[in-house]
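Visitor: Got a sequence here, can you model it:
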Amino acid sequence: MRIASVEDDPSQAAQICQLLEEAGFTCSSFAAGSDFLRALREHAFDLLIIDWQLPDVSGYEVVSWVRQHAGRLPPILFLTSRADEADIVAGLAVGADDYLAKPVRPAEFVARVRALLRRAYPSAPHDDQLMRQGCYVVDARRRKIMISGLDVELSPREFDLALFLFRNIGRLLSREVIEQAVWGRAMEAGSRTLDTHISRLRIKLALRPDNGVRLMSVYSHGYRFEEAGVAAAEQSDA
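Guide: Prediction:
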């Protein structure tokens, strides 16, 4: 699991990354909110840990931007010295999923992180090798995808793209993030390589609501792969 920490204090940033990496996670640390927001356009994270008081934009503003542009995922943990009830309410109201006061208590911190990940990705196994979503079973170890128990024939690149989408279900993914993850580079402007592979997956995997998923193109940004029920609920609330 990939976790981003936004913390401007060097010693606390180092402690956060050390605790996460000792717990088996990958941690990317950012000292400013603007640095993190730029990185978010090119990289996907499974969980965000954000300090409220940052040197440029506030953690509150960072959380607000993430929720407006990325939706309900990834989960967000506020980690800050501001522990008044009004601050807690404000942080949760803007879109944080949990709130932990400093100083960091290592065991509690790691437990909160694990709990957030379990709630956000309930169908994801700890080893990330076998995933179930709707009618689909994705076996990362065997590099196989099954629909209602039947194997689907995919090229290696098609499988890599499908695996990335299933691992990031519910997220708004930019074209650059997908291309970097699957091809290892961003494509030149005007390239239709990603769109062609997406079109093939739609057909081969029957990515449609009656199979429990929906793959949507987001104008000028990229794609969002979602549970069909979640997407329908969001559209009805709009």
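
Visitor: Could you use CA atoms for every contact and neighbour count after this?
Guide: OK.

Visitor: chain center to stretch 5-23, what's the gap?
Guide: The chain centre lies 19 Å from the centre of stretch 5-23; the measure is Cα atoms, centre = their mean, to the nearest Å.

Visitor: Is Leu19 in contact with Glu108, as I believe?
Guide: No: counting by Cα atoms under 8 Å, Leu19 does not reach Glu108; the two are 10.9 Å apart.

Visitor: And this one, please, so the two structures can be compared:
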Amino acid sequence: MPDPMNIALLSGQSAHLKTIPDLLARSGFRCNVFVSPRALIQGVSQAAYDMLLIHDELPDTSAVDVIRTVRCARSRDLPIMMLGDGSNEEALVEALDAGADDYLCGPLSARVLIARIGALRRRATGDRQRQGLVVRAGPYQLNSVGRFALLHGERITLTPKEFDLAMLLFSNAGRVLANRRIEQAIWHHELPPLSRALAGLMSRLRKTLRLSLETGISITVVYAHGYRLDIHDDDPMHQPNPLAGKPFALAHP
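Guide: Alright, predicted model coming up:
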């Protein structure tokens, strides 16, 4: 029989999260409760946890800062779910951009929480099974183990969301990806109609990876549809590569 899932909960001083440990225990999980970010950071660095649940309102500390600290220490191998009321859209987007994998809005439903934990665990397991994959396009390589990019052999560090977006685009070179599909892949839900989170993330990715005609890879906005990553050849006119849109190169290092 497999060991039960080990979950760390950073609840701060939130009274309505006090029932979660008992709920998780009844569902067959182990749950360690941390009341301060410092204790949590020490805990996840010293013990093996399968998932982190964190309330979005912590006393004297930004939950986003906690996520960033965890990501620096544990990269992407620890799934993080935020718990909150979801009333502040900018805070929600900022948390997801910082590296949170999911955001569960209140009022808290026990059935929904358990279902979302299961879904996030399956997604994380699938990600680990795909580790070792390298995607190549033009002068770029994306390495899913270290979650970094190479441009002409030069290493480029990406934020978690930037890397996820780069993998999605490079894996679908030449294909138009609808905004909804990108949002579901990166944030795991559709963003509000007026949100600028996707456009902002796309702009940051262009800058970080130096995507342009000069490097042979560019991102095209397809009006009213979404985005497309284009691979260009080396001729002076930089015409789109006729192979763009065909299957990308995969390798295992």
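
Visitor: Need the TM-score between these chains.
Guide: Counting by TM-score structural alignment, normalised by the length of the first structure, the TM-score of this superposition works out to 0.52. Behind it: 141 aligned residues with a Cα RMSD of 2.7 Å.

Visitor: ok, back up a step: show me which of Leu19 and Glu108 of the first structure is the more surrounded one.
Guide: Leu19 (16 against 11; other Cα atoms under 10 Å).

Visitor: Pretty sure Lys207 of the second structure sits in a strand.
Guide: No: assignment of Lys207 of the second structure by DSSP: H, G, I helix; E, B strand; the rest coil gives helix, placing it outside any strand.

Visitor: how many neighbours does it have?
Guide: So Lys207 of the second structure, with other Cα under 10 Å, has 11 neighbours.

Visitor: What of Leu104 of the second structure?
Guide: For Leu104 of the second structure, using other Cα under 10 Å, the count is 20.

Visitor: again, but for the one 5 residues further on
Guide: Using other Cα under 10 Å, Ser109 of the second structure has 11 other residues around it.

Visitor: Tell me how far it lies from Asp127 of the second structure.
Guide: With distances taken as Cα to Cα, to the nearest Å, Ser109 of the second structure is found 27 Å from Asp127 of the second structure.

Visitor: now do Gln46 of the second structure
Guide: 23 Å.

Visitor: and what of Arg71 of the second structure?
Guide: Arg71 of the second structure sits 16 Å away from Asp127 of the second structure, taking Cα to Cα as the criterion.

Visitor: between these two, who's got more neighbours?
Guide: Neighbour count, other Cα under 10 Å: between Arg71 of the second structure and Asp127, Arg71 has more, with 20 against 13.

Visitor: Trace that one over to the first structure, please.
Guide: Counting by TM-score structural alignment, Arg71 of the second structure corresponds to Arg67 in the first structure.

Visitor: thinking that match is in contact with Leu92, fair?
Guide: No: in this structure Arg67 of the first structure lies outside contact range of Leu92 using Cα under 8 Å: 11.6 Å.

Visitor: mind listing the helices for the first structure?
Guide: 10-22, 33-40, 59-70, 85-94, 106-120, 156-167, 175-183, 193-204, 228-237 (DSSP state H).

Visitor: Relative to the second structure, what is the average displacement of the third one?
Guide: For helix 59-70 of the first structure, the mean deviation from the second structure after alignment is 1.1 Å (mean Cα distance after the TM-score superposition for the first structure).

Visitor: now that helix, how far from the centre of its chain.
Guide: On Cα atoms, centre = their mean, the centre of helix 59-70 of the first structure falls 13 Å from that of its chain.
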